[in-house]
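Novice: How does the following fold in three dimensions:
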Amino acid sequence: MTKDKTGRLHVTVRSGRKRKLSSKLWLERQLNDPYVVRAKREGFRSRAAYKLKEIDDKYKLLKPGMAVVDLGAAPGGWSQIAAAKVGAVDRKGRVVAIDLLEMAEIPGVIFAQLDFLDDEAPEKLRAMLGGGADLVMSDMAANTTGHRKTDQLRIVGLVETAAAFACEVLKPGGAFLAKVFQSGAEAELLAQLKRDFTTIRHVKPAASRQDSSERYLLATGFRGQQRP
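Specialist: Presented below is the predicted three-dimensional model:
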């Protein structure tokens, strides 16, 4: 353990025979990430919680009494923030989290292990919400192959599908927030969002690593009618 230029302690992970260099670098970055350390200290399940918190602090998306859908929610950092902001624990608001993976219980959050791509998913979600959603949010990322163009298409395709799903369950005036990665493949996605929402913004919270192309699309003012 050493100190970096700012005087903070820096953990160095030793290389082992069974540990790949990429794994070593990832582990070292995690151990030295101030947001990871802070999340553990403050009881959040992931550093991603601070990304949503920072976006909400700026744009005031989450309000008491709202109905929120968290797509690809596991391990639950975003659901934790949403539940606290909308008053889900006190049953003022409601948060429904869905994921293909299991997720440990979060107070105030209704969890369903299902695929949002299933034809019956929107109907099931509206039943759990007791109506439409005010916000659909997604911090999902598609599995990568290492081939840049293929990965860009996968990432954008996932967001396009999530946006189409949001239009199935959002109330008029609702919002959609999703993670994307900066690329040249977003034109069709942006056109789709501009048709369905009044305002589109690109957002990069401070909790997103500066060396990452990760950013978020925030679409507000859903124009459509909740579909039957």
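Novice: going forward, measure contacts between C-alpha atoms and count neighbours the same way
Specialist: Noted.
Novice: hey, where'd the helices end up in the chain?
Specialist: Using DSSP state H, the helices of the chain run over 21-32, 34-42, 48-59, 77-86, 121-129, 148-169, 187-196.
Novice: export those to JSON lines and tack on distance to residue 94 and mean neighbour count?
Specialist: What follows is the helices of the chain, written out as JSON lines (distance: least, CA to CA, whole Å; neighbours: other CA atoms under 10 Å):
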{"stretch": "helix 21-32", "distance to residue 94": "32", "mean neighbour count": "14"}
{"stretch": "helix 34-42", "distance to residue 94": "23", "mean neighbour count": "14"}
{"stretch": "helix 48-59", "distance to residue 94": "17", "mean neighbour count": "17"}
{"stretch": "helix 77-86", "distance to residue 94": "7", "mean neighbour count": "24"}
{"stretch": "helix 121-129", "distance to residue 94": "7", "mean neighbour count": "17"}
{"stretch": "helix 148-169", "distance to residue 94": "14", "mean neighbour count": "19"}
{"stretch": "helix 187-196", "distance to residue 94": "24", "mean neighbour count": "15"}
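Novice: one more to line up against the first:
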Amino acid sequence: MTDDDTPPERRRMVRPPTGGTAAGRGMGQKIRTAEKKSLSSQEWIKRQLADPWSERARAEGWRSRAAFKLIEIDDRFHLIKTGSRVVDLGAAPGGWVQVAVNRGAAAVVGVDLLPVDAIPGATLIQADFTEAGVDDQLIAELGGLPDLVLSDMAHNTIGHRQTDHLKIIALIEIAAEFALRTLRPGGAFVTKNFQGGDAGGVLADLRAGFETVKYVKPSSSRKDSSEVYLVALNRLR
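Specialist: I've put the predicted structure just below:
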């Protein structure tokens, strides 16, 4: 990212996740086809079924357990305000979009490589966010500049530590560039990161552009996961 008005060359996102639709990320489809899955996939299904957060999400009607991560972050920092505009990058299967709508956002636009089932009160776009013009489409659908940019984007890991790490950082950089370029003054940005991930360049840009930047690990994140979230508060101008 640069300090002048010329945005850096946009990088293409990794290939779309394989196998099914966003709805297939829910448990119903996976349970029905478990016997056809690989051993690792079957183990993932077992963990989901035994996970109290996933069980609670199903009981309360959330699209995924990830909803509780945003709920906890919002309870702490009060990011979603009545009447605010929210963009969700990497929206499938829609849990964060649901939270934003339910907490009073006036306009919510989500984008993902996979299709996402309709959510009343939100606009959902199936597209590669890193493609030229998609960012402008998001702002047009939103009806103005966002007050909050969320990114729970992930990529397909290939098992090579260095390559996977670079892909993680690339997605964070792309989301941060969008947030810094489009957020209203006073706005906020939340993005997924991983403990031990060198996001030094991104952190420097965020600390220069926001009043406060914090790392948060929601209690609904799995204990054995290195997942954390960067929360940037009060966009400066």
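Novice: Any idea what the TM-score comes out to?
Specialist: TM-score of the superposed chains, computed with TM-score structural alignment, normalised by the length of the first structure, equals 0.85; 205 aligned residues with a CA RMSD of 1.8 Å.
Novice: re earlier: which of the helices of the first structure sits closest to residue 70 of the first structure?
Specialist: Residue 70 of the first structure lies closest, by CA to CA, to one member of the helices of the first structure: helix 77-86, at 6.5 Å.
Novice: okay if I get the helices of the first structure as a markdown table plus distance to residue 203 of the first structure?
Specialist: Listed next are the helices of the first structure as a markdown table, based on distance: least, CA to CA, whole Å:
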| stretch | distance to residue 203 of the first structure |
| --- | --- |
| helix 21-32 | 23 |
| helix 34-42 | 18 |
| helix 48-59 | 8 |
| helix 77-86 | 16 |
| helix 121-129 | 27 |
| helix 148-169 | 15 |
| helix 187-196 | 14 |
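Novice: Residue 97 of the first structure: which of those is closest?
Specialist: Closest among the helices of the first structure, using CA to CA: helix 77-86, at 6.8 Å.
Novice: That closest one aligns to what range in the second structure?
Specialist: Mapped onto the second structure with TM-score structural alignment as the criterion, helix 77-86 of the first structure occupies residues 95-104.
Novice: Which residues outside that stretch are in contact with it?
Specialist: Residues from elsewhere that reach stretch 95-104 of the second structure, judged by CA atoms under 8 Å, 6 or more residues apart in numbering: 62-67, 70-71, 80-84, 86, 88, 91, 107-110, 119, 121-122.
Novice: Recalculate using a threshold of 6 Å.
Specialist: The contact list for stretch 95-104 of the second structure, computed with CA atoms under 6 Å, 6 or more residues apart in numbering, reads 62-64, 67, 82.
Novice: just stretch 57-71 of the first structure next, same as before
Specialist: Residues from elsewhere that reach stretch 57-71 of the first structure (CA under 6 Å, 6+ apart): 85-87, 92-98, 133-138.
Novice: Figure out how far the lengthiest strand in the first structure is from the centre of its chain.
Specialist: Ranked by number of residues, the top strand in the first structure under DSSP state E is strand 170-181. With CA atoms, centre = their mean, to the nearest Å as the basis, strand 170-181 of the first structure stands 11 Å off its chain's centre.
Novice: what angle do it and helix 48-59 make?
Specialist: Counting by axes from the mean of the first three to the mean of the last three CA atoms, to 10 degrees, strand 170-181 of the first structure lies at 120 degrees to helix 48-59.
Novice: against the second structure, where does strand 170-181 of the first structure fall?
Specialist: Aligned using TM-score structural alignment, strand 170-181 of the first structure spans residues 183-194 in the second structure.
Novice: In space, what's closest to the residue positioned nearest the centre of the first structure - neighbours in sequence excluded?
Specialist: In the first structure, the centroid-proximal residue (CA atoms, centre = their mean) is residue 139; its distance is 2.0 Å. Setting aside the residues directly before and after it, residue 139 of the first structure is nearest to residue 179 in space (CA to CA, 6 or more residues apart in numbering), at 5.2 Å.
Novice: I'd like the distance between that neighbour and residue 52 of the first structure.
Specialist: Plainly put, residue 179 of the first structure is 11 Å away from residue 52 of the first structure if you go by CA to CA, to the nearest Å.
Novice: Over to residue 98 of the first structure?
Specialist: 17 Å.
Novice: Also residue 156 of the first structure?
Specialist: In terms of CA to CA, residue 156 of the first structure sits 20 Å off from residue 52 of the first structure.
Novice: Aligned to residue 42 of the first structure, what sits in the second structure?
Specialist: In the second structure, residue 42 of the first structure lands on residue 60 (TM-score structural alignment).
Novice: State which strand of the second structure is the longest.
Specialist: Longest strand in the second structure, counting by DSSP E: strand 227-235.
Novice: so where is that one in the first structure?
Specialist: Against the first structure, strand 227-235 of the second structure falls on residues 214-222 (TM-score structural alignment).
Novice: and if you look at stretch 116-128 of the second structure?
Specialist: So stretch 116-128 of the second structure sits over residues 103-115 in the first structure, by TM-score structural alignment.
Novice: Can you give me the buried ones in the matching stretch?
Specialist: 103, 108-112, 114 (16 or more other CA atoms under 10 Å).
Novice: which one in the second structure is furthest away from the centre?
Specialist: Distance to the chain centre peaks in the second structure at residue 35, reaching 30.0 Å (criterion: CA atoms, centre = their mean).
Novice: Distance check, it against residue 208 of the second structure.
Specialist: Distance check for residue 35 of the second structure against residue 208 of the second structure: by CA to CA, it reads 51 Å.
Novice: so how far does the match of strand 227-235 of the second structure sit from its counterpart in the second structure?
Specialist: Comparison of stretch 214-222 of the first structure with the second structure after fitting gives an average deviation of 0.7 Å (mean CA distance after the TM-score superposition for the first structure).
Novice: mind checking how far that stretch is from the chain centre?
Specialist: The chain centre lies 11 Å from the centre of stretch 214-222 of the first structure; the measure is CA atoms, centre = their mean.
Novice: Equivalent analysis for stretch 29-43 of the first structure, please.
Specialist: On the basis of CA atoms, centre = their mean, stretch 29-43 of the first structure sits 18 Å off its chain's mean C-alpha point.
Novice: The residue nearest to residue 139 of the first structure: neighbouring residues, count only.
Specialist: Neighbour count for residue 179 of the first structure, taken as other CA atoms under 10 Å: 22.
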